[in-house]
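Novice: this is a predicted model, with the sequence first.
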Amino acid sequence: MKRTNISSSSPWEEKVGYSRAVKVGRTIEVSGTVSTDNSGEVVGLNNAYLQTKFILLKLENTLKQLGAELSHVVRTRIYVTDISKWEEVGKAHAEMFLEIKPATTMVEVSKLIDPKFMVEIEATAIMKE
């Protein structure tokens, strides 16, 4: 099967050895994504809703690069540093996925790679034949 790797040019990709997303056949796996813009600045500092919304827009853009769309997402995994913010995170997730309703998990973690990040999301998409 053909494999396509997508890079975001994040400095972490080379340090850790991973891709932003990998497509094999009809399946796309999107790596954990945080709320940074193209210059590496955090979007939505101290705002879980804005960070989540920006992450999901980045995820949508990554899928489009591979010929997919949000409707192909079957699973999201949401990591938050403060589970008490679940409603803010959930609101942004619902705005993007209310009709799609992928399987999802939201868990609290002790910290992410940068203390400015409140949310990290990864996703699995399966394209139609």
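Specialist: Alright, I've got the coordinates.
Novice: contacts, neighbours, all on C-alpha from now
Specialist: OK.
Novice: kindly provide the distance from residue 69 to residue 14.
Specialist: Using C-alpha to C-alpha, to the nearest Å, residue 69 is found at 27 Å from residue 14.
Novice: of these two, who's got more company?
Specialist: Using other C-alpha atoms under 10 Å as the criterion, residue 69 and residue 14 rank with residue 69 on top: 17 against 11.
Novice: which helix or strand lies directly C-terminal to the top helix by length along the chain?
Specialist: Counting by DSSP state H, the longest helix found in the chain is helix 48-65. Sequence order places strand 73-80 as the next helix or strand after helix 48-65, per DSSP states H and E.
Novice: comparison target, given below:
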Amino acid sequence: MSQSRDEAATAPAALTVLQPPGWRKPKGYANGMAGRGTLVLTGGLIGWDENEEFPEGFVPQVEQALRNVVAVVAEAGGEVEHIARLTWYVRSVEGYRRSLAEMGAIYRNVMGRHYPAMALVEVSDLVEPKALVEIEATAIVPDT
């Protein structure tokens, strides 16, 4: 039986959040993650669907890109809670900031309350002309 994203986020973790003593807890990401198992590295996944069609707008593309990350990790037998790192490449950091409230709900819908280590980088262009975001992931799927 498949777990909901919130149930998966509260399941025993294969990853350990790395939080140095005395540091403020970050909101929406982790400073670092550690784990043992099969390392899964995705390519840069953009916000198109299986037919290579893009939804209109930044937030819908983020949602699809995250779904694409989850699908690739699932191919290795992994779940959302095995994602240790996300690197986001966006065309506009300002557009990202303006979308934070709307994006939070979308993120939780796809990723639950799992917040891996993350980085965000503004880029001048992406290979696909319609792409507004590209996300790379690193996951550690526990050995069974």
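Specialist: Structure's in. What do you need? Fair warning: this is a prediction, and the values are worked out from it, not measured in the lab.
Novice: show me the contacts for residue 28 of the first structure.
Specialist: 21-22, 63, 124-127 (C-alpha atoms under 8 Å, 6 or more residues apart in numbering).
Novice: could you redo the residues you listed as TSV and give each row distance to residue 86 of the first structure and neighbour count?
Specialist: What follows is those, written out as TSV (distance: C-alpha to C-alpha, whole Å; neighbours: other C-alpha atoms under 10 Å):
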residue	distance to residue 86 of the first structure	neighbour count
21	25	24
22	28	19
63	25	25
124	21	21
125	23	22
126	26	19
127	29	19
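Novice: in the first structure, which spans are helices?
Specialist: With DSSP H as the criterion, the first structure has helices spanning 11-16, 48-65, 86-97.
Novice: give me the nearest residue to residue 60 of the first structure, chain neighbours excluded.
Specialist: Once flanking residues are discounted, residue 60 of the first structure sits nearest to residue 70: 6.0 Å by C-alpha to C-alpha, 6 or more residues apart in numbering.
Novice: what does residue 80 of the second structure correspond to in the first structure?
Specialist: Residue pairing (TM-score structural alignment): residue 80 of the second structure is matched to residue 70 of the first structure.
Novice: any idea how far the counterpart of residue 60 of the first structure in the second structure is from residue 125 of the second structure?
Specialist: Here residue 60 of the first structure is matched to residue 70 in the second structure, going by TM-score structural alignment. Remark: distance between residue 70 of the second structure and residue 125 of the second structure (C-alpha to C-alpha) = 24 Å.
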